[in-house]
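[1] Here's a sequence, model it:
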Amino acid sequence: MSNTTCGGTDSDNDRDESAALVLKLIAIGSILIAGVVGIAIPLVGKQCRFLRTDSNLFVAAKAFAAGVILATGFVHMLSAATNALSDPCLPTNPWSKFPFAGFFAMMASLITLLVDFLGTQYYERKQGRKQASEEQQVRVGSAESDAGLEYGILPVEEVKERNGKVFGEEEGGGMHIVGMHAHAAHHRHSHPQGQDACDGHVKDHSDGHGHAHSHGFEDDDGEEGGVRHVVVSQILELGIVSHSVIIGLSLGVSESPSTIRPLIAALSFHQFFEGFALGGCISQAQFKNLSATVMACFFALTTPTGIGFGIAISKVYNPYSTTALVTEGILDSLSAGILVYMALVDLIAADFMSKRMRCNLRLQVVSYCMLFLGAGLMSSLAIWA
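    From the prediction side, this is the model:
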């Protein structure tokens, strides 16, 4: 179906392939630099006191980035999906008979919840088996040296006790499974309530020993927080990458300079703060340097690669074809669901419900202001992009 029939007239009036190509190359460089800088700050900044993931500055900046991601899901991705799946180029049946954009976004959120839950359980069990095996080896070696036994066997009670702690009994610091109820229940049993809890929190920081809360940003997580951050960082990268491909492709196939110019600034801003949020999750997950580098490069290169691919197929690609609109709409819907879930549950709720945030009024005020500022600024970019 021709572009003039399906709403391509406006962009066709402003077609300038040579000027558009120059702007696309500028977009590749700008977005690449923004993504690299954004994701590198939390990863490299671990060595700097002000940029470490346990600093108040990082908490506030991450709240801003969470607002950016939330607005990206609600205002940009979900809106784009709705427009694509309700485009007049699509057949009336079934695309005009049902709100597919909202449905796909909802299903993506629910599937993300399931993946979040299963992924957390998998990594907890994997970590638990590793720790239990290491402790068993230590105890066996000790038993052999002390008792002179040929074979050292741990009593069943010791293994059971160890496994109980590994798999989440509250006595030893329950591991976080998805959901704030489990999180809250753990702290009701493990820590004092109200002002006493905050006093203990402050004391732990001043003493600097003997408690998980001395680790700053991971106040409520302790050692188990690494498991959650591993899952969060991987799912968040999946959601970001899936919509980055569509964004890059859309920019790459456009031949309208007036369309591309505002997209360069908007997408650079967007890429920087998405990278910052993702880099913070990767840093807190404590991946090995190689794994962290691979994840960072994958994120930084996705949008520029999408733009390059769009340039390559711009001569034959029809953004108003049924296949293109359905693919774009479904991917945008899925991305919206993933990003909204991750922003609300694993970034905003996890940080704003933490003990550290509850016990620091100034940090609360600053973080909420940064959250609304990030969401507001990212939403306002919808005027141009």
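[2] drop to CA atoms for contacts and neighbour counts, all remaining ones
    Will do.
[3] got a list of what the residue nearest to the spatial centre of the chain touches?
    The chain has L236 as the residue nearest its centroid, 2.9 Å off, counting by Cα atoms, centre = their mean. Residues counted as contacts of L236 (Cα atoms under 8 Å, 6 or more residues apart in numbering) are 278, 338-339, 342.
[4] Go ahead and list the helix or strand containing it.
    Counting by DSSP states H and E, the element that carries L236 is helix 225-253.
[5] next SSE after that helix?
    Using DSSP H and E, the next helix or strand after helix 225-253 towards the C-terminus is helix 257-285.
[6] Which elements pack onto the next helix or strand after that following helix?
    Sequence order places helix 289-313 as the next helix or strand after helix 257-285, per DSSP H and E. With contacts defined as 3 or more Cα pairs under 8 Å, 6 or more residues apart in numbering; DSSP states H and E, helix 289-313 has these neighbours: helix 17-44, helix 225-253, helix 257-285.
[7] hmm, try it at 7 Å
    Here helix 289-313 touches helix 17-44, helix 225-253, going by 3 or more Cα pairs under 7 Å, 6 or more residues apart in numbering; DSSP states H and E.
[8] One more, please, to line up against the first structure:
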Amino acid sequence: MNLQAMDIEPDCTSLNLDNYNLPLRIGSVFIVLIASAFAVFLPLVIQRLLKSGDKSSTAEWILVLVKQFGAGVIVATAFIHLLPDAFETFSNPCIGELSFDAWPGALAMIGVLMTFTIENIGHRIVSERIKHAKARLAKDAASAPLLPTTTEDSIERPQPKHLSSHSHSHHSNGQGIFGHSETHVHSHGHTFFELDRTDDNVTVTKDLSESIERLSLYVLEAGIMFHSVLIGVTLSVTQASAWPSLFVVIIFHQMFEGMALGTRIIDVKSLSRTRKYSLCIGFCTITPIGMAIGILARSNYAGDSSPTALWAMGTLNSLSAGILLWVSLVELLAEEWMHGDLHEASAPMSLLGFFAVALGAALMSLLGKWV
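    This next block holds a predicted model:
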């Protein structure tokens, strides 16, 4: 090994951008905006068309497969894009010598545990609210006779159709040793049965559990947006020679990621149309915002040489990787395949679902060669 090469100090000065075509860079902001908007709004448009037309089982399964494609995209984003970028950032000589080489992995683990903690707290809050509502309903039932049109079995309602839940119900309509009928309701996943007593207006609806789904979606969008703003800044400060190929790759990257997020947004049925549109707009504007920041800061940008910028980029990429790993593996794949529509799907449909996941992961991994 050449000892003189080891003594060379790294160049940690500001980046010099030659042949910077400002009109082209500004125009690219709007192109990325349009491509991102097309991708993230496409699942909402498809869902709207299906609602207005014939709701065939084939059309519904197409949406399921598109969602599995999106899950594969998000898995690959975490493993292929974010984690390698984080390790490369923390290995930059301008950041200085680290006493702990596994910083990216440790921060990604923090992202996983942080997401798990947030969702676990949400589950506990929902469970406590349902427990109190059931206790109140049982207390009212014991203190007052039920109306003639209401029986104890009316506690059970048909389970709403949902991609990530299943249930078991057991009935004993005969007189037991205590002389009353018994109803047991067990619910798994994210959807709980609705408990309703019209005489005292005590209602526990599935909206309680859907709040957990909304929280999961917000966490997913946060992880994607952390990553997207960094992509935008990187594109705007890329040298002119490498800019065209990176621009094309990022267009595809935004389209795949937008479709993945869009399919997750339409899967949360409790979101209002305004909230859905707001989440879509947030995604399709965050990368252009990052590009605008890069354009404005291009003259004194030192992202690849500033220790502060390197720490910020590496930390955000690592945390985003942990967030997306939890959401994709637990909320999207495990929930769908263990409790959702693919839990008891036929062998051909299961193969199609797996192929959709693999295709999304493969295409996003291919883009990882350039971005």
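[9] related to what we said a few turns ago, so which bits of the helix holding L236 of structure 1 are buried?
    For helix 225-253 of structure 1, burial by neighbour count (16 or more other Cα atoms under 10 Å) applies to 225-253.
[10] Residue in structure 2 paired with the residue nearest to the centre of structure 1?
    L236 of structure 1 maps onto L220 in structure 2, with residues paired by TM-score structural alignment.
[11] any idea how far that match is from L24 of structure 2?
    Relative to L24 of structure 2, L220 of structure 2 is positioned 32 Å away (Cα to Cα, to the nearest Å).
[12] What of A222 of structure 2?
    29 Å.
[13] Same check on L82 of structure 2?
    Distance from L82 of structure 2 to L24 of structure 2, counting by Cα to Cα: 27 Å.
[14] Between these two, which has more neighbouring residues?
    A direct count of neighbours by other Cα atoms under 10 Å for L82 of structure 2 and L24 places L82 higher, at 26 against 9.
[15] May I have the secondary structure class of the aligned residue in structure 1 for that one?
    For L82 of structure 2, the aligned position in structure 1 is M77, judged by TM-score structural alignment. At M77 of structure 1 the chain is in helix, as set by DSSP: H, G, I helix; E, B strand; the rest coil.
[16] M77 of structure 1 is in contact with I330, isn't it?
    No. If you go by Cα atoms under 7 Å, M77 of structure 1 and I330 don't touch, sitting 10.2 Å apart.
[17] Could you check which helix or strand contains T203 of structure 2?
    Per DSSP H and E: T203 of structure 2 is located in strand 202-204.
[18] And for A71 of structure 2?
    Counting by DSSP H and E, A71 of structure 2 is part of helix 57-76.
[19] Specify the angle between that helix and helix 243-267 in degrees.
    Put simply, helix 57-76 of structure 2 runs at 130 degrees to helix 243-267, going by axes from the mean of the first three to the mean of the last three Cα atoms, to 10 degrees.
[20] helices or strands next to helix 57-76 of structure 2 in the packing?
    For helix 57-76 of structure 2, the elements it packs on are helix 243-267, helix 307-326, helix 347-367, judged by 3+ Cα pairs under 7 Å, 6+ apart.
[21] Could you rerun that using 10 Å?
    If contacts are counted by 3 or more Cα pairs under 10 Å, 6 or more residues apart in numbering; DSSP states H and E, helix 57-76 of structure 2 sits against helix 22-52, helix 243-267, helix 307-326, helix 335-339, helix 347-367.
[22] helix, strand or coil for F193 of structure 2?
    Secondary structure assignment for F193 of structure 2 (three-state DSSP): coil.
[23] I'd guessed it sits against K134; true?
    No. In this structure, F193 of structure 2 is not within contact of K134 by Cα atoms under 10 Å, at 11.3 Å.
[24] so A285 of structure 1 touches H229, yeah?
    Yes. Between A285 of structure 1 and H229 there is a contact under Cα under 10 Å: 4.6 Å.
[25] Test my guess that D11 of structure 2 contacts I95.
    No. D11 of structure 2 is beyond contact range of I95, at 11.6 Å (criterion: Cα under 10 Å).
[26] quick one: which of these two has more around it?
    Neighbours were counted for D11 of structure 2 and for I95 using other Cα under 10 Å; I95 has more, 18 against 11.
[27] Now the alignment partner in structure 1 of that one: closest residue in space, sequence neighbours ignored.
    Matched to structure 1 by TM-score structural alignment, I95 of structure 2 sits across from L90. Of all residues beyond its chain neighbours, the one nearest L90 of structure 1 is T322 (5.7 Å), with distances taken as Cα to Cα, 6 or more residues apart in numbering.
[28] What is the aligned counterpart of the one you found in structure 2?
    Counting by TM-score structural alignment, T322 of structure 1 lines up with P307 in structure 2.
[29] try G102 of structure 1
    Under the alignment (TM-score structural alignment), G102 of structure 1 maps onto G105 of structure 2.
[30] again, but for R356 of structure 1
    Counting by TM-score structural alignment, the partner of R356 of structure 1 is D341.
[31] Kindly report the same for G310 of structure 1.
    Checking TM-score structural alignment: G310 of structure 1 goes with G294.
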